[in-house]
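1. Only the shape, not the letters, is given here:
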């Protein structure tokens, strides 16, 4: 499955409309980003049940700021609209595969209950 380019205008819809979404925050000037891209692309072919996206931080500075992106590459994983993984730094193939497997294994009933509990503490 091809990696989709993502922007501010379609970020929220993509995250909410797909079960699992991986977002690679990157920049054209970032050498680790350039090295990570083929790993990310290759993994997208192996996991057709995951939506793989890339978001250029220079083209989407406001959104990157809102999401707290301070280094690239940064990988975020969302499951059922919930941020479940957030890490700066390039991963190799086995590491990325492990992240994907762990995201798929999550008990989302438990995750949603924890999110609800945390939101209750804030409000």
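-> That came through, no problem. Everything numeric here is computed off the predicted structure, so don't read it as measured data. Numbers count the residues shown, from 1 in each chain.

2. From now on I want contacts and neighbour counts done on CA atoms only, so please keep to that.
-> OK.

3. Give the buried residues for stretch 37-57.
-> 37, 39-41, 43-44, 50-57 (16 or more other Cα atoms under 10 Å).

4. Help me confirm that residue 91 is found in a strand?
-> No: in this structure, residue 91 is coil, not part of a strand, as judged by DSSP: H, G, I helix; E, B strand; the rest coil.

5. for comparison:
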């Protein structure tokens, strides 16, 4: 399941969650970034220790600025309040699965 993220909930999601937070910055005007959310959602739904959040690049300029996002899709992984991995650009399912495996080891 994909949840919307806004700046009001950011601290609770990043710093207080017992799961790895996956934040995907996307644009509804750019189909590859929407496809990334769909693929990530499928993968994360198989995992018990991940939560997926989406942030609209156009509607959430405060978060875009806070995380210094310059392109979509950008996916950031957080664990215990720390950014553990970041990737930008379109990725296929195999690449996303490999990133998930890597992040689980961090």
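-> Great, that's in hand. The structure displayed is predicted, hence computed values, not measured ones.

6. TM-score for these two?
-> Scored against TM-score structural alignment, normalised by the length of structure 2, the superposed chains reach a TM-score of 0.91; 105 aligned residues with a Cα RMSD of 1.2 Å.

7. how about residue 44 of structure 2, secondary structure?
-> Of the three states, residue 44 of structure 2 takes helix according to three-state DSSP.

8. What sits closest to it if chain neighbours are left out?
-> residue 50 (6.1 Å; Cα to Cα, 6 or more residues apart in numbering).

9. Just the ones in strands from the buried residues of stretch 37-57 of structure 1, please.
-> 51-56 (DSSP state E).

10. quick one: the helices in structure 1?
-> 8-17, 31-46, 61-66, 93-105, 108-122 (DSSP state H).

11. Most tightly packed of these?
-> helix 31-46 (a mean of 16; mean count of other Cα atoms under 10 Å).

12. With structure 2 overlaid, how far apart is it on average?
-> Its aligned residues in structure 2 lie a mean 1.4 Å from helix 31-46 of structure 1 after superposition (mean Cα distance after the TM-score superposition for structure 1).

13. list the helices and strands that helix packs on?
-> In terms of contacts (3 or more Cα pairs under 8 Å, 6 or more residues apart in numbering; DSSP states H and E), helix 31-46 of structure 1 is packed against strand 51-56, helix 93-105.

14. Would you mind listing the residues in contact with residue 104 of structure 1?
-> By Cα atoms under 8 Å, 6 or more residues apart in numbering, residue 104 of structure 1 lies in contact with residue 20.

15. and residue 78 of structure 2, what pairs with it in structure 1?
-> When structure 1 is aligned by TM-score structural alignment, residue 78 of structure 2 is paired with residue 78.

16. for the nearest residue to residue 20 of structure 1 once chain neighbours are set aside, what are its contacts?
-> Using Cα to Cα, 6+ apart and skipping residues adjacent in sequence, the residue nearest residue 20 of structure 1 is residue 79, 4.5 Å away. By Cα under 8 Å, 6+ apart, the contact set of residue 79 of structure 1 is 15, 18-21, 103, 108.

17. ok, those residues vs residue 72 of structure 1, which is closest?
-> Closest approach to residue 72 of structure 1 among these (Cα to Cα): residue 21, at 17.8 Å.

18. Cheers, nothing more for now.
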